[in-house]
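Chemist: Dropping a prediction and its sequence here:
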Amino acid sequence: MSDLSPLSSLSTALAATVATAAPSLVSVHSHRSRATGFVWKPGLIITADEALADEGDIIIAFADGTTRAASIAGRDHTTDIALLRFDGTDVAPMPLMAEVPPLGALAVIAAADQGTPVAALAMVSKSAGPWRSLRGGDIAARIELDTRLRPSSEGGLVLDATGHAIGMAVRGPRRTLVIPTATIERVAGRLETHGRIARGYLGAGLQPVRLDDGLGAMVMSIDKSGPAAAAGLRQGDIITALNKEPFRGMRGLMRELGPYSVGAVVELAALRAGEPVQVALTIGERPA
C-alpha cells in the first residue's frame, strides 16, 4: 500500500500552492479596517476597495513581520478594485492568469491576517459570463465560491487547482465573489496611469417617478456647468426614453454611464409641462 493516499497528495499539493502565493500577500490596515492585498507589480498592491477606509493612513504588513506605509494610487468602487503604492521593489509580484474556472472546480483563497498567511478551501459554485455590479462596474466573469470570507481575507488571491492566481476574493451579498484577472488587469492598468476610472456624467439630479404608461426620471436639480444644462434640460423635466428606448429605472441609466460613455451623444425624450421634447445630450466625465 502506498504511503501517499489521494487525500494526502491533495493536502500536500494545496499546502504547496499556498506557500507559492504567500510571499506576495500583505495585510492592509487602514483606519479600523483590516483586509488583504497582493503585490501586482513592483511597488504596487491590489486590494478590495470596499475594505479600504475612506481616509487615514494605510499600513501594509508583510509575512516577515515588517510594515511599510502605502498610499492610494487609484480606486474604483464599481469593480471593488483599489491600487496602492508603496516604497520598495523587493517583493515579488504574483503572476495572474486569465482563466475562468469551471463549475465545481476547487479553489484556494490565500490571504493574510496581520501579516500572517491564511488560507481557505472552496468550490466554484457558479461560473458564468460577464456581468455588471450594482454600482455599474463591468466584471469579465461571474465567479462565486461556496465559502464565507472572513473580513481580513477580503482582497486575497484566489488560486485554481494548478496554483494559478485567477482573481481576487471579495465579499458579495450572501456569497464570496471573485473579481477575475481580466477585470483586475484592465482596471488596475487605468488606475496606474490615470488614478481613476472615468465615469459618465449627466449633470442632473434625477428622481424616478411612475407615469401612466411606464416609468420616468424627473430632473430635480441641474449642474449649471454640466452636460444637462448645456443640452437645455430643465428642472422639472421628466425623462421618458434614452436613444428611443423607454426609461426602465435608475440602474439601467447608470449602466449607460460607464467608462466608455464619456463623449457619447444620447437622445433624451422628455416631458416638459406635459408636452414632449427631444434633447441631445453629450455625456461628460464625472468630476473627481
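Modeler: That came through, no problem.
Chemist: going forward, measure contacts and count neighbours with C-alpha atoms only.
Modeler: Noted.
Chemist: After the strand or helix carrying residue 124, which helix or strand is next?
Modeler: Here residue 124, judged by DSSP states H and E, is contained in strand 116-128. Using DSSP H and E, the helix or strand that follows strand 116-128 in sequence is strand 131-132.
Chemist: try this one side by side with the last:
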Amino acid sequence: MLDAPLPPTDDPLLDAYSRAVTSAVSRVGPAVVHVAARHEARGGTGSGVVISPDGLVLTNAHVVAGATALEAMAPDGRRFPVRLLGQDRATDIAVLRAEAQGPLPVAELGSSAGLRPGQVAIAIGNPLGFANTVTAGIVSAVGRALPSRGGWPVEDLIQTDAALNPGNSGGALADSAGRVIGIATAVIAGAQGLCFAVAADTARLVLSQVLRFGRVRRAVLGIAVERVPVPRRLARAAGLEEQTFGARIAKLVPNGPAAAAGLREGDVILAIDGLAATGADALLRALHGERVGVPAEILALRGAEVLRVTATPAERETTG
C-alpha cells in the first residue's frame, strides 16, 4: 500500500506572519522605553515610545500623573531623566522629552485613519516589569470610547486582542510594517482580549498642541461617539452622498452642550459646520480650542430623519 500524501501545512503562512511580526518588532522595539515615575509616597512604572531624534517620547497621562520625578530606561540599558512637556488627560496622552546622552532609536508614528478590523496589531511594552515584551493579535475594532476617571470619555480608541498588562501603558501598538498606530492605554479587568490603545492620529494631535501651546485646549459637546457606516440613501437625503461613515452618539453627558441642543444617544452626527464627522478622530480635529463658546451647526441623523441643530461647545476641563 502506497503511503498517503502528506496533508498541506500552514508553514508558509506562519513563516510569512512570523517574518512580518519580527520585522515590525525590530523596527519599533528599540524605541520603546521603560518609564519610572516617582511620587511622594510611591512609585509607578509604564512604557513610552521615542518618536523623534531629539528625544520626544509619547506615553500615557496616567503613567506620569502627579510624578515628582521621571526616569526612563532604553532597551540597551541606558538610564536617563525625562521631562514632562505636557499632558492631556482627556485622551490619556503625555509628551516627554528624553535627556539622554547620545541618540536614541526612533519609531515611526504612523496613521490610524485607515485601520480596519482584522489587521495585525503588535504590542510592545514593559508589562509587570518584563522589559520589551512583545504580544501580537489583531485590530478588533476602531473608534471605541471608554469612561475616564474625570468623567469625560476617552475617545478614538483602538480595540485589540494583543495582550496588555500593567506596565504596558504608554507602550507601542504597531502594524505589520513597523509603524506605531496607537499608544497602549487600558485593559478591562476580568475580560479576555479586551485591550485598548489611543489611536496614532489622536496622539499626533495632542503632540502638536503640546509642542505649540504647552497644553491641549479642546472644545467638547459632551458626547462619546462610535464610527458607524451611513446608508447611501440617508447620506443622500442629508446632502452628503459621498459620505459613508458618521459618528453615532454612544453616550451623552447630562446637561452637556449636545444634550442642551436636543441631541440624543443613537443620533448619528454627519457634520459640524460643514466639516465631515466620520468618527471620533474627525470630531476631535473639528472641535479645536477656537470653537469653545462659538455656536456650531450640527447635521445629524435620527433614524431616517435629518436633523440640523445648533450647539455651543464647552471647554473640556480635564485637559492639562
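Modeler: On my side now, so go ahead. Nothing here was measured: the structure is a model prediction, and the numbers come from that model.
Chemist: buried ones in the strand holding residue 124 of structure 1?
Modeler: Using 16 or more other Cα atoms under 10 Å as the test for burial, strand 116-128 of structure 1 gives 116, 117, 118, 119, 120, 122, 123, 124, 125, 126, 127.
Chemist: what does that strand contact?
Modeler: Here strand 116-128 of structure 1 makes contact (Cα atoms under 8 Å, 6 or more residues apart in numbering) with 18, 22, 25, 27, 62-63, 100-112, 141-147, 153.
Chemist: Over to stretch 67-86 of structure 2?
Modeler: Here stretch 67-86 of structure 2 makes contact (Cα under 8 Å, 6+ apart) with 29-40, 64, 94-101, 131-132, 210-211, 214-215, 320.
Chemist: Which of these fall within strands?
Modeler: 32, 33, 34, 35, 36, 37, 38, 94, 95, 96, 97, 98 (DSSP state E).
Chemist: Test my guess that residue 218 of structure 1 contacts residue 209.
Modeler: Yes. If you go by Cα atoms under 8 Å, residue 218 of structure 1 and residue 209 touch, sitting 6.5 Å apart.
Chemist: So between these two, which is more surrounded?
Modeler: The residue with more neighbours, out of residue 218 of structure 1 and residue 209, is residue 218; 23 against 14, by other Cα atoms under 10 Å.
Chemist: three-state assignment of the more buried one?
Modeler: Taking DSSP: H, G, I helix; E, B strand; the rest coil as the rule, one finds residue 218 of structure 1 in the strand state.
Chemist: so what's it closest to, chain neighbours aside?
Modeler: residue 238 (4.2 Å; Cα to Cα, 6 or more residues apart in numbering).
Chemist: looking at it, that neighbour is touching residue 272, isn't it?
Modeler: Yes. Residue 238 of structure 1 is in contact with residue 272 according to Cα under 8 Å; the separation is 6.7 Å.
Chemist: ok, those two, which is more surrounded?
Modeler: When residue 238 of structure 1 and residue 272 are compared for neighbours, residue 238 comes out ahead with 28 against 17, by other Cα under 10 Å.
Chemist: contacting residues around that one?
Modeler: Contacts of residue 238 of structure 1 (Cα under 8 Å, 6+ apart): 216, 217, 218, 219, 270, 271, 272.
Chemist: do the same with residue 88 of structure 1
Modeler: 42, 43 are the contacts of residue 88 of structure 1 under Cα under 8 Å, 6+ apart.
Chemist: Residue 217 of structure 1 now?
Modeler: 206, 207, 208, 209, 238, 239, 240, 247, 249, 250.
Chemist: Please check the residues you listed and keep the buried ones.
Modeler: For the contacts of residue 217 of structure 1, a neighbour count by 16+ other Cα under 10 Å gives the buried set as 206, 208, 238, 239, 240, 247.
Chemist: So what does the second one match up with in structure 2?
Modeler: This means residue 208 of structure 1. Taking TM-score structural alignment, residue 208 of structure 1 has no aligned residue in structure 2.
Chemist: Please, where are all the strands along the stretch 151-300 of structure 2?
Modeler: Secondary structure of the stretch 151-300 of structure 2 (DSSP state E, counting those that start in this stretch): strands at 153-160, 172-174, 179-187, 195-199, 219-220, 223-229, 245-252, 268-272, 275-276, 296-302.
Chemist: Now those strands in TSV, please, with extra columns for distance to residue 109 of structure 2 and mean neighbour count.
Modeler: Shown next, in TSV, are the strands of the stretch 151-300 of structure 2 (distance: least, Cα to Cα, whole Å; neighbours: other Cα atoms under 10 Å):
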stretch	distance to residue 109 of structure 2	mean neighbour count
strand 153-160	15	27
strand 172-174	9	33
strand 179-187	5	27
strand 195-199	10	28
strand 219-220	25	25
strand 223-229	22	22
strand 245-252	25	23
strand 268-272	28	26
strand 275-276	24	16
strand 296-302	32	19
